[in-house]
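> Provide a 3D model corresponding to the input given below.
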Amino acid sequence: MASSSAVLLVLVSTLILFSPSLSQSSNSTTRCNPNDFKALMQIKQSLNNPYQLASWVPNTDCCKWYAIECDPDTNRVSALSIFSANISAEFPAAVGDLTFLRTILFRKLTNLTGSIPSSLTKLTDLRTLTISHTALSGAVPDFLSHLQNLQILDLSHNQLSGPIPPTLSALPKLQSIHLDSNHLTGPIPDSFGRPVGPAPDLYLSRNRLSGQIPSSLGSVSFDTIDLSRNMLVGDASMLFGEGKTSVRVDLSSNMLDFDLSNVRFSRKLVTLDLSHNRIFGSVPRQLSQVDTLMGLKLSYNRLCGEIPVGGKLQSFGSSAYVHNKCLCGPPLPVKCNKRI
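Next comes the predicted model:
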């Protein structure tokens, strides 16, 4: 009888030890680093405990929470991605305490307010910083230049104001800068023409930038450059050249004023929008030799002369050329004559 009791005791002990439901309570947070857990709880509190973060509860594996990714080797939180959420709060400074983060994505949080906290400078391994479509305000901070591993900077569609910090060009691994759709003022930094690394894609549209485009930008080749819907003036011809690698160029809706006649374009160019400026001269014949061209807008300028025939220039329709001083020839209905 005693022997049977001993066997039963061993069986019960074994079941308790290896039961998933019982062992989980003591080991469920083992993948969640205590420092990361503390920071995440602070972030949740700072965001006023939104229902989107309902899975963020103690005694569960934070690596399985909504909006969280962990590095499989270190089990440290490597990505924080919150988007399309009904959150009314300031941007949480505690994000900077997730010191192993490589990706931050806060997108379409229209009631997220405040400024970009300096605590982000602790994220020395950060590769992607996306805070877009929010109500974030204040300046684009100069301290972002401390994030030396940053590859993607997207602060678009916010309420940021003030000048663009020249120090952003000191980020050696930066691949793209999205500062479009804000309230930024002042000139484009001259330093953007002297990047430490390769020239990043540059999206600065829909701001209040003014002055001339720095001539230094002509010394580098931007695959994509969008400076549209600002108050830029003067010459932009330095951005072009047959040896450039430009794929997408949008300079529309500014006050640019230069002669287009002798400008030559990248053989890789796919889209070009120079509409709604004060550009004069003629449409360069070399543009008809750019076989990759898929989109063209030269309307609302001061161009004259015959539209070159050949290539794809007639395929874009009359809307690509309307409201110029005296352009003529297909696809416009205006016939050319010797006096033009």
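> When you work out contacts or count neighbours from here on, use the C-alpha atoms and nothing else.
OK.
> Now do Leu272 against His178, distance only.
Separation of Leu272 from His178 (CA to CA, to the nearest Å): 19 Å.
> Lys268 is in what secondary structure piece?
For Lys268, there is no helix or strand it lies in under DSSP states H and E.
> In this structure it contacts Gly243, no?
No: the criterion here is CA atoms under 8 Å, and Lys268 misses it with Gly243 at 9.4 Å.
> quick one: which of the two has more around it?
Lys268 (18 against 12; other CA atoms under 10 Å).
> Now for the more buried one: which residues touch it?
Thr245, Ser246, Val247, Val290, Thr292, Leu293 (CA atoms under 8 Å, 6 or more residues apart in numbering).
> cool, and Leu153?
Per CA under 8 Å, 6+ apart, neighbours of Leu153: Thr128, Leu129, Thr130, Leu174, Ser176, Ile177, His178.
> Here is a second sequence; please produce its structure as well for comparison:
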Amino acid sequence: MESTANVRHLDLSSNRIGREIPGLEKHHYLHSSHLFSYSALLLANNRLSGAILTSFCSASSFSVLDLSFNNWSETFDVSNNNLTGKLPKSLGNCKSLALLNVRNDDFEGSFPCMLPLSLRILVLRSNRFHGDLRCSKSWPNLQILDISLNNFSGNVEPLNFSSWSGGIPDAIGNLSSLYLLNLSRNVFTGGIPESLGGLTELGSLDLSSNKLTGRIPHELTELGFLSILNVSYNDLTGMIPIGRQFQTLSADLFEGNAGLCGFPLDRSCSRPPRGPSEPEDDSMPSESKVGEIE
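Next up is the predicted model:
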């Protein structure tokens, strides 16, 4: 029999292997002393459940690790790696999945609509996801949604969250559990949906570095727990709303919008604010220059 030291691939897929991975480690080939010797470990299409074993992350010899088509639950965190390709559709089988974090990887493809309704935290930050947001469902338990630093696009005004079709969905305001929403550094267009004022638990809203236009909805002043509102580096216009938490926000959270005026910016609304492409009027006092984001 070939010794395990010479075994480079182990294929246990399409069997009836059950229980959680810690119990599976009792298998001779899955003791940690053997686990790290494989270049490919295939465990797809079994009955594995529970949390994915964290020691997999220490197996630097892996070139292929296939855990698809099982019954994983709880959390899936593979952030800060060099993972590429598309998210596996089999994640939709994780009916108890609460957290998906792929921050700072190199995934691509469209928004992962296959994710289960149990999802509470979704972090796609800093990858190469792209395209319009098109999904036929929503996630009623979602509390944190961070899809910043990608290439998502589309108009943000007339959209319905349960049938995404382009940008910041209008009916996203129905996600009453949401307390962090980060859509920054994409290419969203259109206006900020008034329905965001319905996110009564929201504490942080980051819409910065997009191509949003129009006014900041007054409805956002109703968000009593809001401590961060970043709309910098868009093409917003008009007076910044007055009320509640808005009075505690700093000017840098609004900079990069030449058409905005009012507190906390040092720009009076006594005259119509300049449009994004309009030159300054030399007959009026010079406004402070807006810095550019690095």
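> After superposition, what is the TM-score?
Here the TM-score for the pair of chains, by TM-score structural alignment, normalised by the length of structure 2, is 0.70; 237 aligned residues with a CA RMSD of 3.1 Å.
> rewinding a little: with secondary structure added, can I get the contacts of Lys268 of structure 1 in a markdown table?
A markdown table is the format used below for the contacts of Lys268 of structure 1 (DSSP: H, G, I helix; E, B strand; the rest coil):
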| residue | secondary structure |
| --- | --- |
| Thr245 | coil |
| Ser246 | coil |
| Val247 | coil |
| Val290 | coil |
| Thr292 | coil |
| Leu293 | coil |
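> Can you check which helix is longest in structure 1?
With secondary structure taken from DSSP state H, structure 1 has its longest helix at helix 2-18.
> counterpart of the helix or strand just after that one in structure 2, which residues?
Next helix or strand after helix 2-18 of structure 1 toward the C-terminus (DSSP H and E): helix 20-27. Across structure 2, nothing matches helix 20-27 of structure 1 (TM-score structural alignment).
> do you know how far the aligned residue in structure 2 for Ser176 of structure 1 is from Leu67 of structure 2?
Taking TM-score structural alignment, Ser176 of structure 1 has Leu99 as its aligned residue in structure 2. Between Leu99 of structure 2 and Leu67 of structure 2 the computed distance is 17 Å (CA to CA).
> same question, His34 of structure 2
18 Å.
> of those two, who's got more company?
Leu67 (20 against 13).
> my read: that one touches Leu42, true?
Yes: using CA under 8 Å, Leu67 of structure 2 is in contact with Leu42, at 6.7 Å.
> On the three-state scheme, Pro333 of structure 1 is what?
Quick answer, by three-state DSSP: Pro333 of structure 1 is coil.
> Now which residue in structure 2 aligns to it?
In structure 2, Pro333 of structure 1 lands on Asp266 (TM-score structural alignment).
> how many other residues sit next to its match?
Applying other CA under 10 Å, we find 11 residues neighbouring Asp266 of structure 2.
> go on, His178 of structure 1?
20.
> Could you do the one 10 residues further on as well?
Each residue near Ile188 of structure 1 was counted by other CA under 10 Å, and the total is 23.
> what's the distance between it and Ser145 of structure 1?
Plainly put, Ile188 of structure 1 is 17 Å away from Ser145 of structure 1 if you go by CA to CA.
> ditto for Thr245 of structure 1
On the measure of CA to CA, Thr245 of structure 1 and Ser145 of structure 1 end up 26 Å apart.
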